[in-house]
Structures are given as C-alpha cells and as structure tokens.
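**Q** sharing a sequence plus its predicted fold:
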Amino acid sequence: MGDEGLAQERGPDGVDARLAARLAARLAELRVERGWSLEELARRTGVSRSTLSRLERGEISPTAALLGRLCAAYERTMSRLLAEVETDPPHVVRAGEQAVWRDEASGFVRRSVSPPHPGLRGEVIEGLLTPGADISYDGPPVPGLEQHIWVLEGALEVGANGHTYRLGEGDCLRFRLWGRSRFRCTGAEPVRYAVMVVLP
C-alpha cells in the first residue's frame, strides 16, 4: 500500500494544534468501537498499518486525502469528525475560532464555517485551492451526500459522479455524490468556494 502524499510529519501546519491530539485519540476510538484491528482498517482504507499506527499515536498529521479515506471508512463527514473532538459545541463560532485545515502538499485550505455539532445534518465549509491545486476523493464519507458548491472567487472545476463541471465566480453546482469526486483550481488566481453539505 503506497502512502506517498497521504500523511505529513507533525509540524506547524495541518490540523490546528489544539485539535491534533484529540483527533488522533478519536480516530483510535472509532477503530476500537468497531472492533477493527489496524490490519482491518488498512484493508478498508488502502493505507498502510504503520501509517495508521503513527496517526493514532499523534506522530503524523493526516492530509486531506488520508482523512477523507478514514471518514469514508467511519461513515462521517470531515466536519462531523472534527466536531466530535470539540467539547460542548457552541451555537456561534467566530471567524477567528473556526477550525482550519491546511494541506500544504496539495495547496488546499478547508475552513469549517458552521458551528460544530455532531448531531445535525447540514454544514457549511469554505474551501480554498491555490492555482493548479488538484484534489481527488475516492468516494463520499456517506453515500448520497448532498452538496451545493458556490464559487465565491476564481475558477473551479468539479468532477462528480462521472461528470465534469466548470464553474466561475457566482456559479453554484448542486448534486448528490455516490462515487469519486475531484476539485481543481483552473485559474491563475486561487479559487475560494463554499460547500453546503447535507447528510441524506
């Protein structure tokens, strides 16, 4: 199993330092709750046992691609997983307190805009891709996940369910995701977009 680009040594970037240890612990809990060994989780995600072990011990920070694979295995959106490592979800989350995920290797920044709450079905996420950034996901964390993608600045190409959509500033795409997806910045400037996600 090749893990190139799937994990990064713990550093100043990646998951906010306040969440990193709790995220590692929660990932370990989810595996144990299901009665899965590291070998079983490796089989389900295509990620090596050694990488998963280091991740659960907090020695490395997962990239967006790796976290996407784990969320799919545990049937959770990324925001729900991050909400589960917060305590007492607030009704309002100020801009400076919103959880920000940076995957420097791929040029992707993800901001959880909605106040975190593991029990609610909808959420708003802000994505930012640098020019040339290209991110693919093997599948949705939950089959049939509804997404609305609204481009705020720049140009974005979205692949979903075998179709490709080219979006400009102000354009909005809506679909339910059953298979692979891909997000690519096609302009000379970064693209910033909002994703509204609704669990089926």
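**A** Perfect, I can see it now.

**Q** contacts and neighbour counts: CA atoms only from here.
**A** OK.

**Q** ok, residue 70 - contacts?
**A** Residues in contact with residue 70, defined by C-alpha atoms under 8 Å, 6 or more residues apart in numbering, are residue 45.

**Q** quickly note the distance from it to residue 86.
**A** Going from residue 70 to residue 86 by C-alpha to C-alpha, to the nearest Å gives 18 Å.

**Q** now residue 123
**A** Distance from residue 123 to residue 86, by C-alpha to C-alpha: 16 Å.

**Q** and the two? which has more neighbours close in?
**A** Using other C-alpha atoms under 10 Å, the more surrounded residue of residue 123 and residue 86 is residue 123, with 20 against 16.

**Q** then this one, side by side with the first:
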Amino acid sequence: MADDDLAQVLTAVGPRLRALRRERAITLAQLSETTGISLSTLSRLESGQRKPTLELLFPLAKAYGVPLDELVDAPPTGDPRVHPRPFTRWGKTFVPLTSRLGGLQAYKMILPGRPAGSQELEQRTHEGYDWLYVLAGRLRLVLGDHDVVLTAGEAAEFDTRTPHAFESAGPEPVEILSIFGRQGERMHVRARPKSSPSGD
C-alpha cells in the first residue's frame, strides 16, 4: 500500500469509529469502561488527533463485535455484497444491512416476545429520523402520546427527537426492517389502509 493510500485509510479511521459508536448508542464513558482505553485517548482517536494502532483498534473491534478490517474500511475488493454481522443490544438482535458507516443505516431487527407483566416502556429521544417496516409479528410503537400496534406489512416513520420506544406487542418475537438517518424531520405515521366492510 502506497504511503498516500495508507495515510488516507488512517485518516478515515477516526470518523468511522465515531459513527460506529453513535450507531450503537454507546457513550465514550461506556466505551472506556468496556475497553480500558482512557476517555481522552478515545476522544483523540475519533477526532483524528491520535494515530490508530493495533493495541487500540483490537479492543475496540472486540467491543463492537466487528473485525479489524471493518474499522479500517477494507472490504473485499469488487464485492458489492453486504456480509451481515449480527449483534445484540438491549435484548434486541440487529442485523446490519449496510456496510458503510454514517449516512442512512439499514437493519433487520428481531425483538423478543414481551413477557407477561413486563414494565412500561421507557421512551427516549435522540437526533435522527427512523423508518420501520414490520416483516413478521406485531410491533407496539409508543411515540409521544401515540400508542399503536403495527402488523406485518405496515410501516411507520418519525422524527426520533419525539419520545419513542417499541417492542413486540405480544409473547411472540417480531421482525422489522429499520432505516435510520441522523437528519430529523417532521413526524409521520403511515400504515396499510384497512378495507371497509363493503370492500370499498
């Protein structure tokens, strides 16, 4: 690899690390506790002020559950296929469907069934815009004052600065497709039209 190519790869590591951490909704403090790398080093690494080394990248790759080559953006040459590497967070299984960090992110998500007597959902907010499509099962979406149940074939989209949370609507798992972007927009909720009794 030429020196210019190497410099370009190393320069791109910091933004990729920041995008990956934000994608997983992990704080620098949480990452520091998990990896044993100091907060200042992590911050400098993400901002490009610290040169990435194997000693730093290895524990980060392990914490994120990704191979080292993903951190340095070295996919198989000429292969456009995405090779999903599922990970689990908050009890949900995420299957990444996009290989590039930053910009729009697509996931298949598998949410476990809701146990009887489970606690009320805690809504949260963050920058971004989310689009959800139910592949199988029933999804409960709590969005501000709205509390709706989506079934297979229905979709919802919303500004994630609106308090929100979602889970399986029953004891069975639910599978959804999620496309998430950082840019927040006005909230919309769209669902498949229901046929009237007359069939109109």
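**A** Right, received. Where do you want to start? None of the values given here were measured: they were computed from a predicted structure.

**Q** what's the TM-score once they're superposed?
**A** After superposition, the two chains reach a TM-score of 0.51 (TM-score structural alignment, normalised by the length of structure 1), with 128 aligned residues with a C-alpha RMSD of 3.6 Å.

**Q** just the helices from structure 1, written as ranges.
**A** Counting by DSSP state H, one finds helices in structure 1 at the ranges 17-33, 38-45, 49-56, 64-74, 78-84.

**Q** can you lay out the ones you listed as CSV showing distance to residue 98 of structure 1?
**A** As requested, those are exported to CSV (distance: least, C-alpha to C-alpha, whole Å):
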stretch, distance to residue 98 of structure 1
helix 17-33, 12
helix 38-45, 28
helix 49-56, 23
helix 64-74, 17
helix 78-84, 11
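
**Q** tell me which residue is most central in structure 2.
**A** The residue lying closest to the centre of structure 2 (C-alpha atoms, centre = their mean) is residue 23, at 4.8 Å.

**Q** quick one, what contacts it?
**A** By C-alpha under 8 Å, 6+ apart, residue 23 of structure 2 has no neighbours at all.

**Q** any idea where the strands of structure 1 begin and end?
**A** Listed from the start of the chain, structure 1 has strands (DSSP state E) covering 7-9, 60-62, 100-103, 108-112, 122-129, 134-137, 145-153, 156-160, 163-167, 172-177, 181-185, 191-198.

**Q** could you identify which of these is most buried?
**A** A comparison of these by mean neighbour count, using mean count of other C-alpha atoms under 10 Å, puts strand 60-62 on top with a mean of 24.

**Q** circling back to that earlier point, which one of the helices of structure 1 lies nearest to residue 199 of structure 1?
**A** helix 78-84 (10.5 Å; C-alpha to C-alpha).

**Q** for that closest one, packing partners?
**A** Judged by 3 or more C-alpha pairs under 8 Å, 6 or more residues apart in numbering; DSSP states H and E, helix 78-84 of structure 1 is in contact with helix 64-74.

**Q** roughly how far is the helix it packs on from the heart of the chain?
**A** How far helix 64-74 of structure 1 lies from its chain's middle: 7 Å, per C-alpha atoms, centre = their mean, to the nearest Å.

**Q** check stretch 176-183 of structure 1 too.
**A** Worked out by C-alpha atoms, centre = their mean, stretch 176-183 of structure 1 lies 13 Å from the chain centre.
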